[in-house]
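Visitor: Sequence and predicted model, in that order:
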Amino acid sequence: MKIDGHIHSPYCPHGTKDTFYEYINRAIELGYDEITFTEHAPLPEGFEDPVPDKDSGMKKDYLKEYLRDLEELKKEFQNTITIKSGLEIDYIEGYEAETKQFLDTCGPLLDDSILSVHFLLKDGTYDCLDFSSGNFEKMIEVYGSVDRIHQTYYTTVLNSVTADLGNYKPNRIGHITLADKFKKDFPPKESFQKKIDEILKEVAKRGMELDYNGAGFFKKGCGVSYPPPEVARQAMQMGIPLVYGSDAHQAKDLNQGRDLMNL
């Protein structure tokens, strides 16, 4: 089966307004058998979005409408393509209880989901790791080095894998090497393979999946998938399922990077 397990939607506050139909029809053109819409979930109650436009997650008021739209589309296209209702859930250190509470309520309504790390915590302040190259540069000043950002990122990803988020915790971990998004401009000095090994070991132990994300190929500062091919091969050798994700924020980005990946 040809699957894309990581697609955004018109409900993405920092994406395009391409309609569900544009995404779905493009997926059909490309020969997909199954797709999951994984819109950014509403951020936890009490969490202050650190990005300027406060648009990292869907507004809570739109969640019911989003899920209702997908239920209708599933029925409309049931004989053509399998559509799954999903969310991309943020793992945010310090907000595990709030995230579990959200998943306890929303989880039963989902067919699929992803657990991703975008926000890092240092000295009581959160930063959005992948917001922009300029913001990443400011983070270097705060953290003291590029390597410390990477170290914090991989530690947080590991925590996301092991965290108790209840019965509806997502079974797929999103773009585990997202810290590499700006690596061409701000290359780390160290290798973080040992941290990646730890993450993969825990993912395998828990029977979880990895998002094999093609978006990194088209980020100027990265140029490779999340995770890169060598880590993807390592995961496969460990029996970890990889699920391709375009991470498309517009319909034309469906299938991005797939031809460059070992699929």
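Guide: Perfect, I can see it now.

Visitor: Every contact and neighbour count from this point should use C-alpha atoms.
Guide: Noted.

Visitor: And the contacts of stretch 17-36?
Guide: 1-7, 9-11, 80-86, 112, 250-252, 254-255 (Cα atoms under 8 Å, 6 or more residues apart in numbering).

Visitor: Buried subset of those as a ChimeraX selection?
Guide: Buried residues within those, by 16 or more other Cα atoms under 10 Å, are selected in ChimeraX with:
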select :3,4,5,6,7,9,10,11,81,82,83,84,85,86,112,250,251,254,255
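
Visitor: what residue is smack in the middle of the chain?
Guide: Gly174 (3.9 Å; Cα atoms, centre = their mean).

Visitor: Quick check, that one in contact with Ala215.
Guide: No - the criterion here is Cα atoms under 8 Å, and Gly174 misses it with Ala215 at 11.7 Å.

Visitor: then this one, side by side with the first:
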Amino acid sequence: MKRDGHIHTHFCPHGTKDSTESYIEKAIKSGFTDISFTEHAPLPNNFIDPTPMKDSSIRMDQLSPYMHEINRLKAAYQRDIRIRVGLEVDFIAGYENEIKSFLDDIGPSLDDAILSVHFLKVGNQYYCSDYSKEVFAELAAACGSVEAAYNLYYDTVEASIQADLGQFKPKRIGHPTLIHKFQTVHDEKIEDSAQILHVLQLMKKMGCELDVNGAGFSKPECLEAYPPLPYIGYAKSLGIPLVFGSDAHNVNGLHKHYEKFYTYLS
């Protein structure tokens, strides 16, 4: 079975205008039998998106049209491919109750979901850690160092894994080394292997799945998977379920780098 479990759509405000049908047709042509559309879930109403364009996620009023479109296509293509309707849900420290409430409402309607960390809290301010190299530099300065920013990220990922978000909490943890996105820019060698191993061990303990995310290979400031390949091998040795995710934000990115992960997924 060829599966891509992390795909964004034209509903994403920082994504593409490519039609959802074009994603599905490419998946079928590429021999994939199972895909999940996992659009960025609406952020909590009382959370202010720190990105300049406030475009990190779909709006709440877009959620129903998104769900309707994916469910319509799910039925239309049911003989050709399995399509799952899902969301990528942000874990935001301090907003656990709002996230749980949202999941309680939407969870019964989902086939799949990912829990990811993008936003980090320093004092009373939130930073979108993967937005740009400039924002990452601001985050590192606020934390006191690049290493401190990495530590905050892993602490937040661990908090997401352990958080009580109710019965519909996503099982899959998204790109758990996303903090590496700008590693060739800050040009500091951060020794974070212990944190990554601990995150994976905690995922095993809590019964999580791993988003084997290929998007970092396409980022010139990263040039590796999230997490890097040796850690994917370690996760497999622990028995953590692995789900490839292209994290595509356009048709061109769909299934990209899948061949790099084949031996881990087989």
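Guide: Good, I have the coordinates. Keep in mind the model is a prediction, meaning the values are calculated, not measured.

Visitor: Out of the contacts of stretch 17-36 of structure 1, name the ones that lie in strands.
Guide: With DSSP state E as the criterion, strands contain 3-7, 82-86, 112 from among the contacts of stretch 17-36 of structure 1.

Visitor: As JSON lines, those residues with distance to Tyr153 of structure 1 would be great.
Guide: Listed next are those as JSON lines, based on distance: Cα to Cα, whole Å:
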{"residue": "Ile3", "distance to Tyr153 of structure 1": "28"}
{"residue": "Asp4", "distance to Tyr153 of structure 1": "25"}
{"residue": "Gly5", "distance to Tyr153 of structure 1": "23"}
{"residue": "His6", "distance to Tyr153 of structure 1": "21"}
{"residue": "Ile7", "distance to Tyr153 of structure 1": "23"}
{"residue": "Thr82", "distance to Tyr153 of structure 1": "34"}
{"residue": "Ile83", "distance to Tyr153 of structure 1": "32"}
{"residue": "Lys84", "distance to Tyr153 of structure 1": "29"}
{"residue": "Ser85", "distance to Tyr153 of structure 1": "28"}
{"residue": "Gly86", "distance to Tyr153 of structure 1": "24"}
{"residue": "Asp112", "distance to Tyr153 of structure 1": "24"}
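
Visitor: so which of these comes closest to Glu71 of structure 1?
Guide: Using Cα to Cα, Ser85 comes nearest to Glu71 of structure 1 of these, at 7.5 Å.

Visitor: now the strands for the stretch 51-200 of structure 1?
Guide: 82-90, 112-116, 119-122, 125-128, 172-173 (DSSP state E, counting those that start in this stretch).

Visitor: And the longest one, what does it pack against?
Guide: The contact analysis (3 or more Cα pairs under 8 Å, 6 or more residues apart in numbering; DSSP states H and E) places strand 82-90 of structure 1 against strand 34-40, helix 63-76, strand 112-116.

Visitor: Tell me which of these sits nearest to Phe136 of structure 1.
Guide: That would be strand 112-116 among those, by Cα to Cα, at 17.9 Å.

Visitor: what does the closest one contact?
Guide: Contacts for strand 112-116 of structure 1 (Cα under 8 Å, 6+ apart): 6, 36, 38, 84-91, 157, 160, 169-176, 211.

Visitor: How about stretch 223-234 of structure 1?
Guide: Taking contacts as Cα under 8 Å, 6+ apart, the residues outside stretch 223-234 of structure 1 that touch it are 175-178, 211-218, 242, 257, 261-262.

Visitor: If we use 10 Å, what do you get?
Guide: With contact meaning Cα atoms under 10 Å, 6 or more residues apart in numbering, stretch 223-234 of structure 1 is reached by 174-184, 193, 196-197, 200, 210-219, 235-242, 245, 257-258, 260-262.

Visitor: Drop anything exposed from those.
Guide: 174-183, 196, 200, 210-217, 235, 240-242, 245, 257-258, 261.
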